[in-house]
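Novice: quick one, what's the 3D model for this:
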Amino acid sequence: ELQQLSKQYSNIKLLQLDVVCENSIKKVVKEVEEIVGDKGLNCLINNAGINVLASLEEVTAETMLTIYETNTVAQLMVTKAFLPLLRKAAQLSTGMGCHRAAIINMSSLAASMQLVQANEMFLKVYPYRIAKTALNMITRCLAADLKSDGILCISLHPGWLQTDMGGNMAPMQVQEAIPGILSVLDRLGEKENGSFLDWQGETLPW
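Specialist: So this is what the prediction gives:
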């Protein structure tokens, strides 16, 4: 689908990235820099993620570390690599939001510690839940650390969607969530910095 869209719209550029490979990250940063030039990067969406079903009886250290590397560590390393481009964009505008410079970490309702009992179906995904909860802390740290640079950072739950990861049991198709997500991104401002939102713009408990 992306290949088809890139053929239809010339402003869509497809770049290959392995988020757990340092050389791949460096390469894609250079490629993005060639595209955006002196304008910098206005919005970085950390969307990479993997999941393995693992209950308490099934979970292993190896599985935990694999999921943590991709879903948590890689998000921070990618963000760190793109910071110069985000800062460049932030210098060209005022306020906070995607119009200036923003980092959107794709999280999950499954990461909410307050709602853990309300979502017992997710108890079989120990690695995924823990990694996403750690990603939420990255969001909080980045929001505080980069506020003086004018760079906004939030965690966003896109909804349970019918994707390769979400599966056919998910209640929503991707097309149903996209308008809401775009609306949320468009409305982001300083008061949302460091927040945990869903695709409808509702605040979620940590």
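Novice: contacts, neighbours, all on C-alpha from now
Specialist: OK.
Novice: how much space between the closest residue to residue 172 other than its chain neighbours and residue 199?
Specialist: In this structure, residue 172 finds its nearest non-sequential neighbour in residue 161, 5.0 Å apart by C-alpha to C-alpha, 6 or more residues apart in numbering. Here residue 161 is placed at a distance of 11 Å from residue 199 (C-alpha to C-alpha, to the nearest Å).
Novice: shared neighbours, those two?
Specialist: By C-alpha atoms under 8 Å, 6 or more residues apart in numbering, residue 161 and residue 199 have these common neighbours: residue 177.
Novice: pretty sure residue 35 sits in a helix.
Specialist: Yes. Counting by DSSP: H, G, I helix; E, B strand; the rest coil, residue 35 falls inside a helix.
Novice: gap between it and residue 23?
Specialist: 19 Å.
Novice: what ranges do the strands span in the protein?
Specialist: Here the chain has its strands, by DSSP state E, at 43-46, 102-106, 152-157, 196-198.
Novice: could you export those as TSV, including mean neighbour count?
Specialist: Below are the strands of the chain laid out as TSV (neighbours: other C-alpha atoms under 10 Å):
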stretch	mean neighbour count
strand 43-46	20
strand 102-106	25
strand 152-157	29
strand 196-198	24
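Novice: make a markdown table out of those and add distance to residue 134.
Specialist: Converted to a markdown table, those look like this (distance: least, C-alpha to C-alpha, whole Å):
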| stretch | distance to residue 134 |
| --- | --- |
| strand 43-46 | 14 |
| strand 102-106 | 11 |
| strand 152-157 | 11 |
| strand 196-198 | 13 |
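Novice: also this sequence, please, to line up against the first:
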Amino acid sequence: MSGARGSAFLPLLKKAAQGSAQKGMSCTKAAIVNMSSEAGSIQNVYNWQLGQVISYRCSKAALNMLTKCQSLGYAGDGILSIVVHPGWVQTDMGYSLSPEAPLTADASVRGILNVLTLLSEKDNGAFVDQEGKVLPW
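Specialist: All right, here's what the predicted structure looks like:
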């Protein structure tokens, strides 16, 4: 993790991972969960026809790379790193693309929380959506 906030939390994550009796990696032990967007997928270029929003896409692609780097850098410390796409959610931004955003914020959050409980070492560094589906980088 970079920056002052990342530096402040890393020792706490390491301590949590080392102090846990639980085997392997999980969100209940120690995890970095970054919220991204499928719009940051280089392979998929999600909903291009609805809005190019290039700076947003580039920032999310960079966050996805950061998560992948965190997964490699902190695996030895037992810290799970994952990036999550919350889905197309009914927010101000979601409506600006189209009024047909299919997910309520509550449904998105419930889905993400369910997915987080299922993640393990095999998911370290993955890019998933609110249903747990692995997304293309």
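Novice: and the TM-score between them?
Specialist: Here the TM-score for the pair of chains, by TM-score structural alignment, normalised by the length of structure 2, is 0.87; 131 aligned residues with a C-alpha RMSD of 1.7 Å.
Novice: so what's the residue mapped onto residue 147 of structure 1 from structure 2 up against?
Specialist: Counting by TM-score structural alignment, residue 147 of structure 1 corresponds to residue 75 in structure 2. Counting by C-alpha under 8 Å, 6+ apart, residue 75 of structure 2 makes contact with residue 124.
Novice: related to what we said a few turns ago, which one, of the strands of structure 1, ends up nearest to residue 77 of structure 1?
Specialist: Distance to residue 77 of structure 1, taken as C-alpha to C-alpha, is lowest for strand 43-46 among the strands of structure 1, at 10.4 Å.
Novice: isn't residue 103 of structure 2 up against residue 86?
Specialist: No. With contacts counted by C-alpha atoms under 8 Å, residue 103 of structure 2 stays clear of residue 86, the gap being 9.1 Å.
Novice: so these two - more neighbours on which side?
Specialist: residue 86 (21 against 16; other C-alpha atoms under 10 Å).
Novice: for residue 7 of structure 2, see how far away that one is.
Specialist: Going from residue 86 of structure 2 to residue 7 of structure 2 by C-alpha to C-alpha gives 26 Å.
Novice: okay, now residue 17 of structure 2: neighbour count?
Specialist: 23.
Novice: how about the helices in structure 2?
Specialist: Using DSSP state H, the helices assigned to structure 2 run over residues 3-19, 54-74, 92-97, 105-118.
Novice: which of these sits most buried?
Specialist: Mean neighbour count, computed with mean count of other C-alpha atoms under 10 Å, is highest for helix 54-74 among those, reaching a mean of 18.
Novice: tell me the angle that one makes with strand 80-85.
Specialist: 160 degrees (axes from the mean of the first three to the mean of the last three C-alpha atoms, to 10 degrees).
Novice: what about helix 54-74 of structure 2, how far off from structure 1?
Specialist: Taken against structure 1, helix 54-74 of structure 2 registers an average deviation of 0.4 Å after superposition, with mean C-alpha distance after the TM-score superposition for structure 1.
Novice: show me what that helix is packed against.
Specialist: Judged by 3 or more C-alpha pairs under 8 Å, 6 or more residues apart in numbering; DSSP states H and E, the packing partners of helix 54-74 of structure 2 are strand 80-85.
Novice: in contact with residue 105 of structure 1, which residues are there?
Specialist: Applying C-alpha under 8 Å, 6+ apart, the residues near residue 105 of structure 1 are 45-47, 75, 135-136, 139, 153-156.
Novice: residue in structure 2 paired with it?
Specialist: Using TM-score structural alignment, the partner of residue 105 of structure 1 in structure 2 is residue 34.
Novice: over to residue 158 of structure 1?
Specialist: Matched to structure 2 by TM-score structural alignment, residue 158 of structure 1 sits across from residue 86.
Novice: now its match: closest residue in space, sequence neighbours ignored.
Specialist: Counting by C-alpha to C-alpha, 6+ apart, residue 130 is the residue found nearest to residue 86 of structure 2 once chain neighbours are left out, at 5.1 Å.
Novice: which one in structure 1 is aligned with the one you found?
Specialist: Match for residue 130 of structure 2 (TM-score structural alignment): residue 199.
Novice: which residues are in contact with the aligned partner of residue 43 of structure 2 in structure 1?
Specialist: Matched by TM-score structural alignment, residue 43 of structure 2 corresponds to residue 114 in structure 1. When contacts are counted by C-alpha under 8 Å, 6+ apart, residue 114 of structure 1 touches 205-206.
Novice: got it, and residue 135 of structure 2?
Specialist: 38, 41, 127-129.
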